[in-house]
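Student: everything below, folded, please.
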Amino acid sequence: MTKWGVVATGKIADIVTSDMALVPDAEVVAVSSRSTPKAEEFARKHGIPRFYGDYHDMLADPDVEVVYVATPHSSHYIVARNALLAGKAVLCEKPITVTLKDAERLVELARKQKVFLMEAMWTRFNPLVKRVRELVAEGAVGSIRSVHADFGGPSAHDPAHWLWDPAAGGGSLLDLGVYPVSFTHMLLGAPESIAAHGTLIDGVDAEAALLLRYQNGSFAQLSSSLVGYYSKAATVVGTAGRIEIPPLFYRPTEFTVVRPDRPDEKHSLEIQGHGYHYQIAEVVKRVQAGQTESPDMPLDETLAVMRTLDEALDQLGVSYR
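Tutor: Got it, this is the predicted structure:
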C-alpha cells in the first residue's frame, strides 16, 4: 500500500482524491490546507485520518510516502521542493512550475535526492491517448504532417481570481494550453520554432494561439483561451489518414481513425470516476518499484514542454519572474 498526503483542498484536489479511492494500492492518510477547518472538512469528506493546517507538518508525517501537490500554480515549485527535500515522492499538478528555470531546479533536485517526481499530466495515462500514440508510432495514418488542438472556455473576468492574477500563475496557457502543447510534444517532440499570438488582460494571456514548426515541415496549430468558447477537440493529420479526437481530447472516451477507401476505425473507452486514477496507478507502480521517473511522463519531457510554454509566454509578453 502506498500512502499519500494531499496538499491543498480546492476543486482539483477534491476530484483527484476521489479518484484515488479507485486505485487499490493507494491510500490517502493525510491532507493539509492553509485553513485547518478546511483541512478537517476535506478529511472528513474523504475519510482521511489526519489533517494539518500547515503542509510542513504533513511533510513531517512519517506515514506519508507520496505528496500530491494541488496548490495554485505559483506555489507548485516551493511545495514540491520542500516535499522532495523531505524525501517524499511527488506528483505535482500541471504546469509543474510557472517558469522553465524553476522546473529545471526542481528536476535537478529530484535527481540529486533520487526521489520520484512526476508532473500530473493525466491525459498521458488515458488508455485511448496511449493508443493514439501507438497508432502514430506504427504509422497507421502515415507520416504526421500536423496536429490541431484547442482548449478554452469563457471564464468570468475577476481580477481577484487566480486565473487572472499573474502573481498566482494565471492565464490560459499554463492552465489550459499546457494540454495541447503536451499532447503535441507526445507525438512530434520539441518544435524547431515557435510563433505565438494572443491577448493580454491584467498581465496574463486571456487567449493564445501557437504555431509550432518542425524540421521536416510538419506543424501544430494550438490554442487556449479564457474568453472564447472552443471545441476542446484534437486532430492528428497524416499522409495516409487522420485521427479525430472529439471533445474532450484531454480526457477522451472515443476517437476515430479516418483513412481513404477504408471504413472508419472507432475506438472507445468507459472511464471510471473522472479519469485521474490512471496517473495515480502509474505513480504507485513506479514508487513501489523504486523508480524515480515515469517513462510515460519523463522529467526531460516535462522540461521540453515547459521550454515551449516559456518561449510562447515570452513572445506574448507574460512574465512570472
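
Student: going forward, measure contacts between C-alpha atoms and count neighbours the same way
Tutor: Noted.

Student: now the strands for this structure?
Tutor: Under the criterion DSSP state E, strands of the chain are mapped to 2-7, 26-32, 50-52, 66-69, 89-93, 117-120, 144-152, 193-201, 204-213, 219-225, 234-238, 241-245, 254-258, 265-268.

Student: most distant residue from the middle of this protein?
Tutor: residue 261 (37.0 Å; C-alpha atoms, centre = their mean).

Student: any idea how far that residue lies from residue 241?
Tutor: Distance, residue 261 to residue 241, using C-alpha to C-alpha, to the nearest Å: 10 Å.

Student: same check, this time on residue 78
Tutor: Going from residue 78 to residue 241 by C-alpha to C-alpha gives 45 Å.

Student: following up with a second sequence; could you model it the same way so I can compare the two?
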Amino acid sequence: MREIRWGIIGCGDVTEVKSGPGFQKAAHSRLVAVMRRDGARAEDYARRHGVPRWSDDAEAILGAPDIDAVYVATRPDSHADYVRRAAAAGKAVYVEKPMALDHAEGLAMIATCEAAGVPLFVAYYRRAMPYLLQVRHLLAEAAIGRVLAVRVTQFARPPAAAEIADGRLPWRLDPAFGRGGLFFETACHAIDALDFLFGPIDAVHGFAANRRGLSPAADTVAACWRFADGTLGSGTWAFAADRADEGIEVIGSDGSLTFHPFTFAPITLVRRGEVERFAIPSPAHVQQPLIQTIVDELLGLGTCPSTGRSAARTAAVVERILADSRP
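Tutor: Just a heads-up that it's a prediction; the model follows:
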C-alpha cells in the first residue's frame, strides 16, 4: 500500500507535540519536509523531529514532487494564500483552525480547492478524538433521553500585564490576525464540536462586549442558537475573568451530560439521581487521530470528519455571533 507524504508550512509551536509527530506516527503516512520563514528554526525542528528536509521558502514544499499533501500551520491571515497555492500545485490541504479570517474567505478557499480537484481538511481535531467520540456514543444511545438544550461556558484569565505592555499584543488579540480575539481563536473549537454532535446550527444571535478594555477585541460574549433539528443552545465566554473554567452541559429529558472540550476532564453522566464518570485519555499527539482519517480518505480507506465545508459552518456561526454586537 502506498503512503501519503506530507510537508508542513509553518512548523511553530502547534506542530511540536499536538500535530507534527502525528504525521510520522499515523499509518501509511510520512513527514518529508518542513518550512518556516526563520530557516534556523526550521532546521532545528527538522533535526529534533527526524524530518529529512527543511526550508525557509514555502515553494520548497509546494513545488516538491515527492509531497502529496500540505499542512498549513501558520497564522489565520496567511491561510487563504497558502491554501490557494497548494491547490494550484495539486496537493491535498490540511489547514489549521480558524480556517480563514472570515466566512467569505473560507468559502473562497473551498471553491479554489474544488476547482483544482483537491480535498480541503481543517484541524478541528476533536472530531476524531476518543473523548468526543465517547460523548457522541452516549448521545446516540440516548443515555440522557431526548436532548433538549445545550449550554457552553468558557472563562479565562486576562493576559498578563507583561504581554500587553507598551501597546504590544499577543497575536491572538491582534485584529490583524482575526477581529474576534480569543473568542475567534478558541470558541470555534466548542462550536465545531457541537456541529459534529448535533448537526448544523440554523439560527444564532449573539452579543459581544469589551468589558476590561485590555485589547481591541471583545473579551465577553454571549449567544443563543438553534440547531436544525430544533435543539436549543446558549453560551457564555469571558476572557478576562478571575478564573479558568470551561465545559459543555447537554440537558436531556432523562438526565444530563457534561464534557470539557479543552481540558478533557472526565465526562459526567447524571441520570435517575446516579452519577457516572468516563475518564478518556487523550492521545499523546491530539491531532494524530484526525490525521489518520485524512490519510485514510486520501488512500480511499475512509472519510475525514473535518472538512472545509464543516469548518465553514463553524466560521459562519462565529461570525454571526460577533456581527450582532460590536464591542
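
Student: thinking again about what came up before, how about the strands of the first structure in CSV, adding mean neighbour count and distance to residue 162 of the first structure?
Tutor: Shown next, in CSV, are the strands of the first structure (neighbours: other C-alpha atoms under 10 Å; distance: least, C-alpha to C-alpha, whole Å):
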stretch, mean neighbour count, distance to residue 162 of the first structure
strand 2-7, 24, 17
strand 26-32, 24, 20
strand 50-52, 21, 23
strand 66-69, 27, 17
strand 89-93, 25, 15
strand 117-120, 26, 20
strand 144-152, 23, 16
strand 193-201, 16, 13
strand 204-213, 23, 10
strand 219-225, 25, 15
strand 234-238, 22, 27
strand 241-245, 22, 30
strand 254-258, 20, 33
strand 265-268, 12, 35
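
Student: so which of the ones you listed gets nearest residue 314 of the first structure?
Tutor: Across these, residue 314 of the first structure has its closest neighbour in strand 193-201 (9.1 Å, C-alpha to C-alpha).

Student: list the contacts for the alignment partner in the second structure of residue 50 of the first structure?
Tutor: Residue 50 of the first structure maps onto residue 53 in the second structure, with residues paired by TM-score structural alignment. Counting by C-alpha atoms under 8 Å, 6 or more residues apart in numbering, residue 53 of the second structure makes contact with 32, 33, 34, 46.

Student: equivalent analysis for residue 201 of the first structure, please.
Tutor: residue 164.

Student: so which of the strands of the first structure comes closest to residue 168 of the first structure?
Tutor: strand 204-213 (10.2 Å).

Student: what's the matching range in the second structure for the closest one?
Tutor: Under TM-score structural alignment, the counterpart of strand 204-213 of the first structure in the second structure spans residues 217-226.

Student: possible to save the strands of the first structure as a markdown table with distance to residue 104 of the first structure?
Tutor: Putting those into a markdown table (distance: least, C-alpha to C-alpha, whole Å) gives the following:
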| stretch | distance to residue 104 of the first structure |
| --- | --- |
| strand 2-7 | 22 |
| strand 26-32 | 26 |
| strand 50-52 | 29 |
| strand 66-69 | 17 |
| strand 89-93 | 14 |
| strand 117-120 | 12 |
| strand 144-152 | 26 |
| strand 193-201 | 20 |
| strand 204-213 | 22 |
| strand 219-225 | 24 |
| strand 234-238 | 29 |
| strand 241-245 | 32 |
| strand 254-258 | 35 |
| strand 265-268 | 37 |
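
Student: can you check which of these gets nearest to residue 306 of the first structure?
Tutor: Going by C-alpha to C-alpha, the one of the strands of the first structure nearest residue 306 of the first structure is strand 117-120, 11.0 Å.
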